[in-house]
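**Q** for reference, the sequence and a predicted model appear below.
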Amino acid sequence: MWEFFLCLLPSLMLILVKILLRLNWICHLADSTVQQLGRCMWIMACRVLKLPHIPVSKSIGECQAEVRLICKPTGLASHLKKHCHALTQPPLARWPQADPHLQIITHLMWPTEEGAELQGGVRFKRDNLLLEDGGIVALDWAVSLMEQQVQAKRDHHPGGKALGLHSSNPAIVIIIPNALGRVTPHLIRLCHQALQQGFYPVVFHRRGQGGCPLTTPHYQEFGNPSDLVQAVAYLRNHHPSSTLLAISEGSGSGLLLSYLGECGSSSYLTAAACISPVFHGQLWFEYELPWLYHWIVLIYRKLQINRYATALGSVMDVAKILHSSSLQDIEELMFCATKQSDHRMSDSIDHVVKDRSRSSTKPDWASYWERNEPLRDADEVAVPVLCLCSRDDPLLPPLSTVPKALFHNSPYFLLAITEQGSHCGFLHEDGHGGTTSWSHFVVLEYFRVVADFFRVEEKKGFKDDVAHRGSQGLRHSASAVLSRRRRSTLLRKERPILGSRRRQISTPSDRFTFEEEQVDFTWNRSYTR
């Protein structure tokens, strides 16, 4: 009798468990127990790895559902508030998707297969661009594997400009990867999302990065936009009917912000966005990252340099660089050492005047950042820039270091701060059991809303011009505008003073109280070429 019962005991236990799992409260209790156990184990693993523990809400209801927007009250900011709905829906996800470290692992560090069918449903077709000094940068055009007809849109036809939405002249989105040049899963999903919405994404690769050959014995400095200037000019000349936009990922914002500042009103871009940007380059290099991330980045950087060790050996001490123990030491040995400076001085004849002045600067750490800080020419920026930052980002300095005065005083800078999002993650639950990237939807919707705003402002300016000039003046104005249609920049500015003499707002606010300031700035269209 007992032997028979013992033989049936396993089967009875399975039947009992199956019956209990049919009860909703039992399932919920089991899921909660397993999740809590996994959460405790992950916290212990973070402590062992000495990763900073950042509390994450267990449920979406516990999250603070708001996006704090810091900007100068202008007509553009008011328009964004009314029409950019993604900014009113912050990224909300539960653990484990919302964990900052897990987001970094899955969105930045997870391996991708280069040159093959990628997990995001995107492949790339490369154009190598020869620069003035003999260097080469790469432009990777994203092509959807599911919609091969998207590639046909590269041959643009004359016509009016349209922004995305599968038009005959889709807007080109220039995507700048992080300073290491790695194509991350986050970047691939951004390309896929942009293709789905009718944009035409192209990834810009610096010299020696992303599989791009290094034909000159030096890398690009952190904030030197000379190569990007030539790449953007190339895109403008070959696609004159398309609007140019730009998105940077992480430390790649140092290059994008430098470009916008140096080019000013001569930039061909209509709008830009920075996801988890680096505002202070020197502070970022001197900031102490969690040791695990620091060593992963350090090893990846050394592998890049070691690939061209023979060629770089003539201009820098490669052996010393490969034995460095910090990113700051590598950057300083590559660009601030005497040997590297002498080589740049000898090659300065073949560079433009701006590059020649860069090469003649004294090679020390402080002067290096005087010419490479991303915001060194912030008062020259003439296109709207949306920056997305998260409070739980473990790879950037604290939010207290963000130059909020710049966003309060410049009409072209907008800062959106979320409670969670990690570094270039911003995961959001889609309501169907999956997650999407909130940042992708925000920046793409932001581009469309900005384009609509400029279109309205352009019509207003055109009507005012008609009333002022009359019919004869109108014919002259129309011909002048048509001759300048090759320029995609739809707004320019009078230089605001953002330095020590900047006008401070007495009661800065992030809640869109615009009425008191809207009269101080108007969005005018002007050209400098």
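**A** Nice, I can see it. Numbers count the residues shown, from 1 in each chain.

**Q** from here on, just use CA atoms for contacts and neighbour counts.
**A** OK.

**Q** need the strands for the stretch 351-500 of the chain, in chain order.
**A** Using DSSP state E, counting those that start in this stretch, the strands assigned to the stretch 351-500 of the chain run over residues 385-390, 413-418, 427-429, 435-437.

**Q** deepest-packed of these, please.
**A** Neighbour counts (mean count of other CA atoms under 10 Å) averaged over each of these peak at strand 385-390, with a mean of 25.

**Q** structure B:
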Amino acid sequence: RILSRSKFLQNLNYVPPFWILNGWMNLGVFMLKQKLWKSLGMISLKKQTIITPDNGIISIDWMDDPKTRMLPDNAPIICILHTVTGSGDGTWDFLRDIPKYGWRACVFVRRGHGGHPLMNATFSVMGDVEDTKLQVEAVRKRYPNAFFGMAGLSAGSGLLITYLGKESHNSPIGVAASLCPAYDISQAFKGLAKRYPMVDSVITKSMKKTWIHGNADVLREHCSVSFEACCNAETIMEFWESASKYSGHEDFDEFCKHNNPMNFFQGIRCPTLVLNSLDDPVCVRENIRFDLAEQTENVALAVTTTGSHIAYVDGIVGESQWMTKICMEFMSHAYHDHLHQTV
């Protein structure tokens, strides 16, 4: 029903600017834009800190631009689950156009991200559903009359599906978007180091910077073997397997049992858009589960020829992001459908 109401969604055709020659250039321009927004001081976010029951630190980064400040308290809200080593700042390219759709936006910042120190030896590469539930409740408490959407970017897309599947009917989320997911995380990155060694290396170093650097004492004290293994990891999979104990699991297999989105997607109860690009160098085309939309009535899958990994540079000079456009088009139609049903 949502798709049938939108000509844009029915005729998806991402065409990058003429000067974007390939997926690598698309990704490079996207990364450059992220640095540009920060260096120009254009990022406008206000942090709401949350202390978890085990004294961990997570937060919600709220958009605080002039358009957002003008929104009524009952304006719909989109909650963003960031990338594997992301933050509120790093999500700005996706966020910046959202207020023009009449939506309020916030980013759920996980443990160890966004400058948060680890107060104990607990973090998860994919994020934690219990922490996400705390963030959702904080948003509901602040805006009790709002309609809620949720979008996950890259690793955040996996957390999104796991959260929606586990919570199912208990989740207040009315619409969702899983953007550039890897699907089966137990297998998705095993060949990445050979296929795209530079990509794997950059992400691995970023993971170490996010969780290991600055948290050495607390992590080493909890488990020196895991700490040394994380420090010595040369690939995403080596780091992930080594860090499993820090997420409260005995090993990577047990971690996947509780956190692999493919174990929980059938519990999704809200309309959910899944977006992938065939030239994605991180969540590669071979991982795409084309059968999921057929198995789950609430899921729609959109696959583009190009777009790279959460890049989708758009506009004559690359000023926009097409991924924001498709996400907000889908969510806005779901919101209007919700309003129609509640009248």
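**A** Right, received. Where do you want to start? None of the values given here were measured: they were computed from a predicted structure.

**Q** dump the strands of the stretch 351-500 of structure 1 to a markdown table, plus distance to L6 of structure 1.
**A** Converted to a markdown table, those look like this (distance: least, CA to CA, whole Å):
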| stretch | distance to L6 of structure 1 |
| --- | --- |
| strand 385-390 | 57 |
| strand 413-418 | 57 |
| strand 427-429 | 46 |
| strand 435-437 | 46 |
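
**Q** between the ones you listed, which gets nearest to V150 of structure 1?
**A** In terms of CA to CA, the element of the strands of the stretch 351-500 of structure 1 nearest to V150 of structure 1 is strand 435-437, at 22.6 Å.

**Q** that closest one vs structure 2, average distance?
**A** Comparison of strand 435-437 of structure 1 with structure 2 after fitting gives an average deviation of 3.4 Å (mean CA distance after the TM-score superposition for structure 1).

**Q** list the contacts of that strand.
**A** Strand 435-437 of structure 1 has contacts (CA atoms under 8 Å, 6 or more residues apart in numbering) with 93, 97, 425-430.

**Q** can we see that at 10 Å?
**A** Strand 435-437 of structure 1 is contacted from outside by 91-93, 97-98, 107, 186, 189-190, 193, 421, 424-430, using CA atoms under 10 Å, 6 or more residues apart in numbering.

**Q** among the residues you listed, which are located in helices?
**A** Of the contacts of strand 435-437 of structure 1, the ones assigned to helices by DSSP state H are 186, 189-190, 193.

**Q** which one of the strands of the stretch 351-500 of structure 1 lies nearest to L180 of structure 1?
**A** Comparison of those against L180 of structure 1 by CA to CA identifies strand 385-390 as nearest, at 19.8 Å.

**Q** which residues in the stretch 51-200 of structure 2 form strands?
**A** Assigned by DSSP E, counting those that start in this stretch, the strands in the stretch 51-200 of structure 2 fall at 57-63, 77-81, 104-109, 148-153, 173-179.

**Q** quick one: closest of those to I203 of structure 2.
**A** Closest to I203 of structure 2 of those, according to CA to CA: strand 148-153, at 14.9 Å.

**Q** the closest one aligns to what range in structure 1?
**A** The counterpart of strand 148-153 of structure 2 in structure 1, using TM-score structural alignment, spans residues 244-249.

**Q** how much does that stretch stray from structure 2?
**A** Mean deviation for stretch 244-249 of structure 1: 1.1 Å (mean CA distance after the TM-score superposition for structure 1).

**Q** R475 of structure 1 maps to what in structure 2?
**A** Checking TM-score structural alignment: R475 of structure 1 goes with nothing.
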